[in-house]
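Novice: Sharing a model prediction with you, sequence too.
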Amino acid sequence: MTRGSKSLATELSNLDQMHVDVAIVGAGINGASTAQHLSAAGFRVLLVDQGDFANGATSRSSRLLHCGLRHLATGTDFWQSLKRPDRLIKSMKTVRDDMLARDEIVRTIPDRVKPINFCVPIYSDDQYSPWQMDAAFAALRLTSPTGVPLDYHRYSPQSQNDVPVAPWLRDPSKLRGVAVFREYLFDWPERIALDAIFDAQRMGAIVRNYTQVVGLKQQKGDARWHLTLQPTHQSGSASFCVTADIVLNLAGAWVDELIHKTGSNAAPKCTGIKGIHIALRLPDEFTDWGVFTYNSLGEPLYCLPFRGIHYVGLTRTPFAGDITGVTASDQEIDWMIAETNRCLPKLAVSRDDILYSWAGVNPLTSDPENPLGSREIKVHDHTSDGLPSFLTLTGGPIMTHRRVARRLVAKVKSRLPASNTAQCPDYQSVRSITDQDSNVCVSTEEIERCARDEMPSSLTDLLMRRLGLGWEPDQGIEQARSVAEVAAPILGWSDAQVETELRSYQRHLASVRRR
């Protein structure tokens, strides 16, 4: 049998009436990193997630280790941006955070990122001129003068054919140049989150996936928070109570839902923005090359190389539906195909070229002046809402997860002494892979280790997040049966259950990764 309701309920019963220093709700990359850093600082931590670890926005992003250019090149007129110095200052702070995060990630876990050549076409009808692009990269460099190089170079119209993807760009007669710089992609953020989670566990943290907070309150005369926990999708099962001195609400797009479980009617803190991507194969000229340009709405469009294929995104639309089952609709896929063909017309992409799609909801910070939210990374202290020792994070992207974690550790330290001795976090990955012709090969030992030590509840958990095979061109279908059969003895799956898991994975791909 899988690690199902019975075993999970047993795990939760072991926590009943336990007290921790800090309870973290949400095990995406920010919750994972915060659990790791708090545990290292000596705090007793509980980390729970209503789904699998890193299965929200962490696993559904563009996977870019942004240098911060997008915060300067927003698609709006350069001179208009100068009329709002407050926003410009915020943008520059965000740029600096991105650049410093980029430096740290590339230097400490180089095996988890892949360098790419990123080109930005500059058109005569763009909002930005070539000199403004030069100025933007000079500003980026000033935010981190000794950091990881950007290797920026702008090719003139006479030399732009030195860029392999230039002949594929739209409107060659309007090209005033092509800017090229070095960017990095995460491979893959779910693994970084999992490594942080299990390093936190090594240092004493209690971590539980598929565990829902069904109750959250403070009792009269008791400053502690009382969290009622229950296995997800098991509403009839027993619930268990854990107390914590501080609650960190890092539930991503679900943060407002968790706030409301306290009984508070606080104003929304998060604006959920839906984005989709499509994956496809591109000509050989695109190998290790990406494109950063603008779609017909004046918003960024990325074309990114990943494991022998490319993916293109993204859309940005407000989303208020069921986040759990968010998928790319036919209309969105068609729009993304049309925008790809607008920016790279010679590709002539059709539905038949789509390998798979994915969709996610980005938990941005609510901003009354912007219906699409703000990218400001904000920690909300809910004391004024009548919720002392309750903090909510909004707007924390993948690349700044360690800086966010340290910021939250500082806030916890200012309120509470640590229970245990400080330790050193280990940022190195425990996951070993070999890459042969862009096909990830996973050893039997690695499958066994993930099944035994990393709390998967299904074959989908293994393939999508622990082994990363779901991101291959075939989405791991070729290796799915062998993975299931190796994991079966450890997870207690019968032959019939193996078949059930295989069918379930196929259904997952058909619904969540639809073409």
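Specialist: Good, I have the coordinates.
Novice: okay, CA-based contacts and neighbour counts for the rest of this
Specialist: OK.
Novice: Am I right that Ala238 is in a helix?
Specialist: No. Ala238: not assigned to a helix; according to DSSP: H, G, I helix; E, B strand; the rest coil it is coil.
Novice: Hmm, it is touching Thr232, no?
Specialist: No. Ala238 lies out of contact with Thr232 (C-alpha atoms under 8 Å); the separation is 11.4 Å.
Novice: show me the contacts for Leu175.
Specialist: By C-alpha atoms under 8 Å, 6 or more residues apart in numbering, Leu175 lies in contact with 121-124, 157.
Novice: between those, which has the most around it?
Specialist: Counting neighbours by other C-alpha atoms under 10 Å, Pro121 leads the contacts of Leu175 with 25 neighbours.
Novice: Which residue, other than its chain neighbours, is closest to that one?
Specialist: Counting by C-alpha to C-alpha, 6 or more residues apart in numbering, Pro121 lies nearest to Val178, which is 4.5 Å off, once chain neighbours are set aside.
Novice: How about the contacts made by that neighbour?
Specialist: 119-122, 154-157, 160, 166.
Novice: 7 Å - rerun?
Specialist: Residues near Val178 by C-alpha atoms under 7 Å, 6 or more residues apart in numbering: 119-122, 154-156, 160.
Novice: can you put the residues you listed in CSV and add secondary structure?
Specialist: CSV is the format used below for those (three-state DSSP):
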residue, secondary structure
Cys119, strand
Val120, strand
Pro121, strand
Ile122, strand
Arg154, strand
Tyr155, strand
Ser156, coil
Gln160, helix
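Novice: One more to weigh against that first structure:
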Amino acid sequence: MTAAQSTAAAASPAPNAQPYDVLVVGGGINGAGIARDLAGRGWKVLLAERDDFASHTSSSSTKLIHGGLRYLEYYEFSLVRKALQEREVLLKSAPHIMWPLRFVMPHDPAMRPAWMIRAGLFLYDHLARREVLPGSTSVNLRSSPVGKPLKLSYTRGFVYSDGWVNDARLVLLNALDAQEKGAELLTRSAVTAVQREADAWVATIATPEGERVVRARALVNAAGPWAESFLRGIARPARGEALATKSLRLVKGSHIVVKRCFEHDHAYIFQNPDKRIIFAIPYEDDYTLIGTTDVELPQEALAGLSKAQINEQEIAYLCEQASRYFAKPVTRADVVWSYAGVRPLLDDASGDPSAVTRDYLLESNTLGAPLLSVWGGKITTFRKLAEDAADLVGGMLGDKRQAWTEKAYLPGGDLREWIGAPKRPDTDFERLVTAVRQRHIWLPEALARRLCRAYGSRIGRVLGGASNLAELGQEVAPGLYEIELRYLQREEWARGAEDVLWRRSKLGLHYSEAQRRAVADWFQAHPAAGM
């Protein structure tokens, strides 16, 4: 160490703090995506997440990769075009967790005139190039199978394309890719204090193993609903300037899950008298997912909030609106599960929460060590948001490195070792299932398909060298074997039953309370190393 370095270390409040280029705060889709992009550009990255990956907003979406058809009514053409461009980029990057989905919009003349819908769908079809997704068309609901579950009063409708995503696994795949490209990722590790210096941020992180102090040349605030409160309460400026210059509007979106309302593979988009829309989507084979609501929350509601909860008024609203269309009414008794998430929307002074922009803003602050704050955003545009963020961080650090994610696969998404050259994301997945069953003829069909959906081309890492069902170990719950639990614990940061049953998968929806308890008991008997 030179004399100058010794002097600088002695003057630092944390001379032994571990150095990084970038500290990312938040393990939702934006934080994980940014960490992945930065690590792929060669930056030394540390991500700290207070809970588990995708514990909050990023596992509580409507699970759509979509342009946002309804945003056209608010003249959000730039946002819609950006999202439409991203649909097929994402579908190609991970065909095991994302796939095309056709949507049926029954026409209700009392809502919007047919010409307006046709004009909107024309724009939706042509604002961005499509290679995989078919365009929109009209449909006779009385003669089509998609009209069978609907009331007889709905005679015509429209069909268009978007995509479906397993949102929590999308976050996990970004985290895995970030780690494989050199990033360090900490879960259950809250950033409790962060102090800005002229050329670095000094952060204190409460990890399960104890307190850590780190130094980072730049800080990325991707704390989602907590982004504003993080700047106002935890991050400390070098001088007296305010770090938070924007405000968030917190809007709770809730969903219900009911037994399957229809047999076909299309989803529905329903227009409501309040000018909002809800979706009814095939879910987990046996169910229908219905959502979402828009309920504004005050900032103070975040204090002590461990998990957003749906309320009875929201359940009643979703049941009522779905029942306006389905011939068989949806009732409170039909609800088998529900979830809610808090969307952090950039405050644009809109009166109606449904009208608040879903676009994102990346705010740079260089009054000292670089700070980048992420305001707003939606899951469909996370990759572009991360790319833009990495460009800005590189610029602030004086080294704007090359973007790389647009043509890259997410972990498990490159199926070539199993199926050869890719053709279409949807048919490629079916080819993967066939190839896996040919190589592992002992795997039950339902289990093979579920494992392909969850892990894609990484399925071999889950199965290890197993050559028969017995070598998968104990069947802890139906279709869930010890070998998979050990993989999730070893490679996907799973630390308990909830991580596995409700985020790494949705097996909890299919299991009884006793079966869910068996998974919890397994984790209690087999704690992860260091726990």
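Specialist: Looks like it arrived, so ask away. In this text, all values refer to a predicted model and were calculated from it rather than measured experimentally.
Novice: Let me see the TM-score of these two.
Specialist: For this chain pair, the superposition-based TM-score is 0.79 by TM-score structural alignment, normalised by the length of structure 1; 446 aligned residues with a C-alpha RMSD of 3.1 Å.
Novice: So among the contacts of Val178 of structure 1, which ones count as buried?
Specialist: Buried members of those, counted by 16 or more other C-alpha atoms under 10 Å: 119-122, 154-156, 160.
Novice: ok, how many other residues are close to Glu369 of structure 1?
Specialist: Neighbour count for Glu369 of structure 1, taken as other C-alpha under 10 Å: 8.
Novice: and what of Ser443 of structure 1?
Specialist: When neighbours are counted by other C-alpha under 10 Å, Ser443 of structure 1 comes out with 13.
Novice: State the distance from the residue nearest to it when sequence neighbours are not counted to Val442 of structure 1.
Specialist: Among residues not flanking Ser443 of structure 1 along the chain, Ile433 sits closest, at 7.9 Å (C-alpha to C-alpha, 6+ apart). Distance of Ile433 of structure 1 to Val442 of structure 1, given as C-alpha to C-alpha, to the nearest Å: 6 Å.
Novice: Where is the longest helix in structure 2?
Specialist: Secondary structure of structure 2 per DSSP state H: the longest helix is helix 77-93.
Novice: residue range for that helix in structure 1?
Specialist: Under TM-score structural alignment, the counterpart of helix 77-93 of structure 2 in structure 1 spans residues 92-108.
Novice: my guess is Gly182 of structure 2 meets Leu38, correct?
Specialist: No. Using C-alpha atoms under 7 Å, Gly182 of structure 2 is not in contact with Leu38; the gap is 9.8 Å.
Novice: The two: who's more crowded?
Specialist: Neighbour totals were compared for Gly182 of structure 2 and Leu38, and Leu38 leads with 29 against 18 (other C-alpha under 10 Å).
Novice: Per the alignment, name the residue of structure 1 opposite the more buried one.
Specialist: Aligned partner of Leu38 of structure 2 by TM-score structural alignment: Leu38.
Novice: Just to check, that match is in contact with Val409?
Specialist: Yes. Counting by C-alpha under 7 Å, Leu38 of structure 1 does reach Val409; the two are 5.8 Å apart.
Novice: quick one, strands of the stretch 251-400 of structure 2?
Specialist: 267-271, 277-283, 287-291, 295-297, 335-346, 360-365, 371-376 (DSSP state E, counting those that start in this stretch).
Novice: Strand 287-291 and the longest one, what's the angle between them?
Specialist: What it means is strand 335-346 of structure 2. Orientation check (axes from the mean of the first three to the mean of the last three C-alpha atoms, to 10 degrees): strand 335-346 of structure 2 against strand 287-291 gives 40 degrees.
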